[in-house]
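A.B. asks: one predicted model, sequence on top.
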Amino acid sequence: MEAPELFATAVPEEQLEGGRERALRRIFGPSQCLRSVERPRGVGSLPAIVQGRMWEHWQKGRDFSSSDRWEEAIICYTKAISLDPWRPLLVAMLTSLPCRANVCWTRSSTVRPWRPSHRQPSCSLTAGCSAREALSLFCSMVCLAALGEFPEFLQMLNRELEEDVRNPDAYVLRAFFYNRFEQLALCHQDIQRALKLEPQHRAAQALWHRLLRQGQEAKSQAVLKALCGDLHGALYKISLAIESDPLAAEFFTLRGTLLRLLKNFSAASKDLARARELSTVGSPEAREAQRQLVLTYNDCAVHCYALGRLDEAVKLLGEALRDERMEQGIYANRGECFFRLGELAYALADYQQALELSPGNRVVQGRIAAVLHEKGRQDLAARRFLEAEACFSMAIEHDPREALYYLDRAMAKWCLGKVESAREDVALSLWLNPTDSKILSLARHLFPRKTVQAILRSETGRLAQQTLDKILQCPPRLPSDDA
């Protein structure tokens, strides 16, 4: 059964065939060679044709640029951009042309102000106007940037973004030029805005990866400059790295360390605190940021100590100990601040904590002895002789090489009526320092009409020598007769 005719026509087939023949004659003329071609082959799809023409114009533009034919290059690049406006390479080629060529293009172009009366939400600069108007707007912005008229370029692009805040392409374009003019922090912001609107935006991702590479390169240069002693140059490079990638904790740690070495403690503390925030808890990056922050507090406290700002130094060391309780040096430094402030109990507590963390540390032991000696002198002045004797004895246990401790203990014993024990302490102090005027003065009272050598060769002197041998395990040198 035959199918019914779907599209019936009243025109006879003979008339249709005659119309075809007349049309072919108008197209091909008298030639008969193309009459048999039913369908052209190898033409390809429309996108492929557009891309091919775009690359053809781009190549011609490069050729013209190499021979300094700037006006022709501008025309070719503009044609390529009209076929693919968002290819960053084309934009870069156009903006890299000399200013005089862009001036010629700007003067010869017929750019009209673009004032669309209303626009629908879109993701392209071409929305809301004709393609010719959008291309004119785009190319005028590109030329303004190439001419160095950056404020005017930003004004035009910002106006576009005010009208359409959900335009990732516009953010990418502005980020591209921020990167070109080394405003990396603003470039990073616009990239993030574009990726938030369109996470798979290829141009934004490419520019983002470029920023990451720039950040790592700047960090490497900062490290090299720091190793060479150029701290200010290193600081500049690592600041560029942070602008490129403000979420890299290692960059803030390095800049904080450099700022600490340059004694800019306030800025260093902020950077290291930021590095700690960006790091994963317990990670090596977090531990290093923490360590550098503690060192910053300590160095700042040392600086304040040198200036006599002891209360401020104590507060800074307290901040350091809040984050790091296993660093004996910080306890020792705070103990020194308390000692100078006259807070002997607090000073002694910090020194003892430092000694627990570093057993056998002779420097810390010496500081503990100094605190106990000062406490003994206060008790001696207040006529608390037993307490004074006990403090001097503990001071000697921590630092048995200090002659003054034996002398003051001898004074406390003498006041308590322990004359023989006081004589032994005087002999001990003479073995350690036979020329000290204070020791010689007390020796004349406890050993009337005897010389120093006679005192040391007496029974008391020999017992004192044996005691020192046990304590120091190295016998002191016998003083000469004229000492």
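C.D. replies: Happy to help now that I have it.

A.B. asks: make it CA atoms for all contacts and neighbour counts henceforth
C.D. replies: OK.

A.B. asks: quick check: residue 376 touching residue 392?
C.D. replies: Yes - with contact defined as Cα atoms under 8 Å, residue 376 counts as touching residue 392 (5.8 Å).

A.B. asks: quick one: list the elements packing against the one helix or strand residue 154 maps to.
C.D. replies: Element membership for residue 154, per DSSP states H and E: helix 150-163. With contacts taken as 3 or more Cα pairs under 8 Å, 6 or more residues apart in numbering; DSSP states H and E, helix 150-163 sits against helix 131-146, helix 168-180.

A.B. asks: make TSV out of those and add mean neighbour count and distance to residue 162.
C.D. replies: Formatted as TSV, the helices and strands packed on helix 150-163 follow (neighbours: other Cα atoms under 10 Å; distance: least, Cα to Cα, whole Å):
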stretch	mean neighbour count	distance to residue 162
helix 131-146	20	15
helix 168-180	22	11
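
A.B. asks: want to throw these into CSV with distance to residue 99?
C.D. replies: Conversion of the helices and strands packed on helix 150-163 to CSV gives the following (distance: least, Cα to Cα, whole Å):
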stretch, distance to residue 99
helix 131-146, 7
helix 168-180, 16
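
A.B. asks: closest one to residue 460 among the ones you listed?
C.D. replies: If you check each of these against residue 460 by Cα to Cα, helix 168-180 wins as the nearest, at 85.4 Å.

A.B. asks: now the angle from the closest one to helix 131-146?
C.D. replies: Counting by axes from the mean of the first three to the mean of the last three Cα atoms, to 10 degrees, helix 168-180 points 20 degrees away from the direction of helix 131-146.

A.B. asks: check the offset of helix 168-180 from the chain's centre.
C.D. replies: Taking Cα atoms, centre = their mean, to the nearest Å, the mean C-alpha location of helix 168-180 is offset from the chain mean by 25 Å.

A.B. asks: got the angle for it vs helix 150-163?
C.D. replies: If you take the same axes, to 10 degrees, helix 168-180 sits at 160 degrees to helix 150-163.

A.B. asks: for the stretch 1-150 of the chain, what spans make up the helices?
C.D. replies: 13-28, 46-66, 70-83, 88-95, 99-108, 131-146, 150-163 (DSSP state H, counting those that start in this stretch).

A.B. asks: among the ones you listed, show me which one is buried the most.
C.D. replies: Mean neighbour counts were compared across those using mean count of other Cα atoms under 10 Å; the top stretch is helix 70-83, at a mean of 22.

A.B. asks: quick one on the thing from earlier: tell me which of the helices of the stretch 1-150 of the chain lies nearest to residue 317.
C.D. replies: When these are compared by Cα to Cα, helix 150-163 sits nearest residue 317, at 48.2 Å.

A.B. asks: this is the comparison structure:
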Amino acid sequence: MERFQYEKAVICFSKAMNLEPKQLHVSQAEAYLQLCDFQSAVASYKQACLLEPGAFNNRLAFIYYLQHVHMSSLCFYFTHKAIVHYFVMCDLYCSLACLSAMGCYSECVKLLNDWIASWDSPNADLYTMRARLHQQLHQMVLCYHDVKSALALNPVCPQASALLLQLQERAEKARQEAVNRALSGRLPDALTKINTALQHCPQDGHLYLFR
């Protein structure tokens, strides 16, 4: 098919979306893919995933991979340091998106570990991304320490600040539950709850005193 035919197909799929929504979202995504419009292809596949969760994760991962290759190839055409840095970061984000789409969160953490170790001056965004991955893996102590590292580099980082607030709120909720269980004589349950609080805020001395 010629390019204009794929463009026409995208328009037709949009008009017919109410008839067979899942298949039409998929067909529309494939048409966008032929036009190298990766962002729109991802958006269409995500709509299809809402109708059938998990059915198109492999396809999404493949598109993220194509986008990753496409962005990497562009780096050869730029020499300005800031522009190259932008595309290098895009390369990382696409790799992470590809792995995340397949649920490979541990591999995402390993990738970020390598980047942070090799980066001359890692920024707050890298630590915040790794913190969110630790949160996804229920590794709350590691999540907390990465959030603190991010805020040490950028004290006004909004994403890290929001994540720290979440951790503090969950720690306080667990502490209150520990108090209630201790008052009712359920000491083992109270200990479990205070340990949960400490996982979310491992540098809070009051929690250690309570335990």
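C.D. replies: Done, it's in. Worth saying up front: this structure is predicted, and the values here are computed from it rather than measured.

A.B. asks: ok so, going back, which of the helices and strands packed on helix 150-163 of structure 1 sits closest to residue 26 of structure 1?
C.D. replies: Closest approach to residue 26 of structure 1 among these (Cα to Cα): helix 131-146, 32.9 Å.

A.B. asks: now what about the closest one, what contacts it?
C.D. replies: For helix 131-146 of structure 1, contacts defined as Cα atoms under 8 Å, 6 or more residues apart in numbering pick out 78, 82, 85, 91, 94-97, 99, 102-103, 106, 110-112, 114, 125-127, 150, 152-153, 156-157, 177.

A.B. asks: what residues sit buried inside the longest helix along structure 2?
C.D. replies: The residue-count maximum for a helix in structure 2 (DSSP state H) belongs to helix 158-183. Buried residues in helix 158-183 of structure 2, counted by 16 or more other Cα atoms under 10 Å: 159-161, 163-164, 167-168, 170-179, 181.

A.B. asks: post-alignment, the helix holding residue 154 of structure 1 versus structure 2, mean distance?
C.D. replies: For helix 150-163 of structure 1, the mean deviation from structure 2 after alignment is 1.6 Å (mean Cα distance after the TM-score superposition for structure 1).

A.B. asks: from what I can see residue 330 of structure 1 touches residue 315, true?
C.D. replies: No - checked against Cα under 8 Å, the pair residue 330 of structure 1 and residue 315 is beyond contact range at 11.8 Å.

A.B. asks: more crowded one of those two?
C.D. replies: Taking neighbours as other Cα atoms under 10 Å, residue 330 of structure 1 and residue 315 compare with residue 330 leading, 25 against 14.

A.B. asks: so what corresponds to residue 339 of structure 1 in structure 2?
C.D. replies: Matched by TM-score structural alignment, residue 339 of structure 1 corresponds to no residue in structure 2.

A.B. asks: tally of neighbours for residue 339 of structure 1?
C.D. replies: Using other Cα under 10 Å, residue 339 of structure 1 is surrounded by 21 other residues.

A.B. asks: so who does it touch?
C.D. replies: Residues near residue 339 of structure 1 by Cα under 8 Å, 6+ apart: 346, 347, 371.

A.B. asks: quick check: which element contains it?
C.D. replies: Applying DSSP H and E as the criterion places residue 339 of structure 1 in helix 328-341.

A.B. asks: mind listing what's buried in that helix?
C.D. replies: 328, 329, 330, 331, 332, 333, 334, 335, 336, 337, 338, 339.

A.B. asks: can you tell me the closest non-neighbouring residue to residue 195 of structure 2?
C.D. replies: Among residues not flanking residue 195 of structure 2 along the chain, residue 211 sits closest, at 7.9 Å (Cα to Cα, 6 or more residues apart in numbering).

A.B. asks: does that neighbour really touch residue 194, like I thought?
C.D. replies: Yes - Residue 211 of structure 2 lies in contact with residue 194 (Cα under 8 Å); the separation is 6.5 Å.

A.B. asks: the more surrounded of the two?
C.D. replies: Between residue 211 of structure 2 and residue 194, counted using other Cα under 10 Å, residue 194 has the larger neighbour count: 24 against 14.

A.B. asks: and the alignment partner in structure 1 of the more buried one, what does it touch?
C.D. replies: Aligned by TM-score structural alignment, residue 194 of structure 2 pairs with residue 238 of structure 1. Listed by Cα under 8 Å, 6+ apart, the contact set of residue 238 of structure 1 reads 218, 219, 222, 251, 254, 255.

A.B. asks: residue 426 of structure 1 too?
C.D. replies: Contacts for residue 426 of structure 1 (Cα under 8 Å, 6+ apart) come out as 406, 407, 410, 439, 442, 443.

A.B. asks: the second one and residue 389 of structure 1, how far apart?
C.D. replies: Separation of residue 407 of structure 1 from residue 389 of structure 1 (Cα to Cα, to the nearest Å) stands at 11 Å.

A.B. asks: cool, and residue 122 of structure 1?
C.D. replies: Residue 122 of structure 1 is 89 Å from residue 389 of structure 1, by Cα to Cα.

A.B. asks: which one's more surrounded, these two?
C.D. replies: residue 389 (25 against 14).

A.B. asks: next up, the contacts around residue 356 of structure 1.
C.D. replies: Neighbouring residues of residue 356 of structure 1 by Cα under 8 Å, 6+ apart: there are none.

A.B. asks: that one maps to what in structure 2?
C.D. replies: Matched across to structure 2, residue 356 of structure 1 finds no residue, judged by TM-score structural alignment.

A.B. asks: what do you get for the one 10 residues further on?
C.D. replies: By TM-score structural alignment, residue 366 of structure 1 lines up with nothing in structure 2.

A.B. asks: quick one: which helix or strand includes residue 366 of structure 1?
C.D. replies: Assigned by DSSP H and E, residue 366 of structure 1 belongs to helix 362-381.

A.B. asks: helix or strand right after that helix?
C.D. replies: Next helix or strand after helix 362-381 of structure 1 toward the C-terminus (DSSP H and E): helix 385-398.

A.B. asks: so the following helix or strand past that next one versus helix 385-398, what angle?
C.D. replies: Using DSSP H and E, the next helix or strand after helix 385-398 of structure 1 towards the C-terminus is helix 403-415. Per the same axes, to 10 degrees, the angle that helix 403-415 of structure 1 makes with helix 385-398 is 150 degrees.
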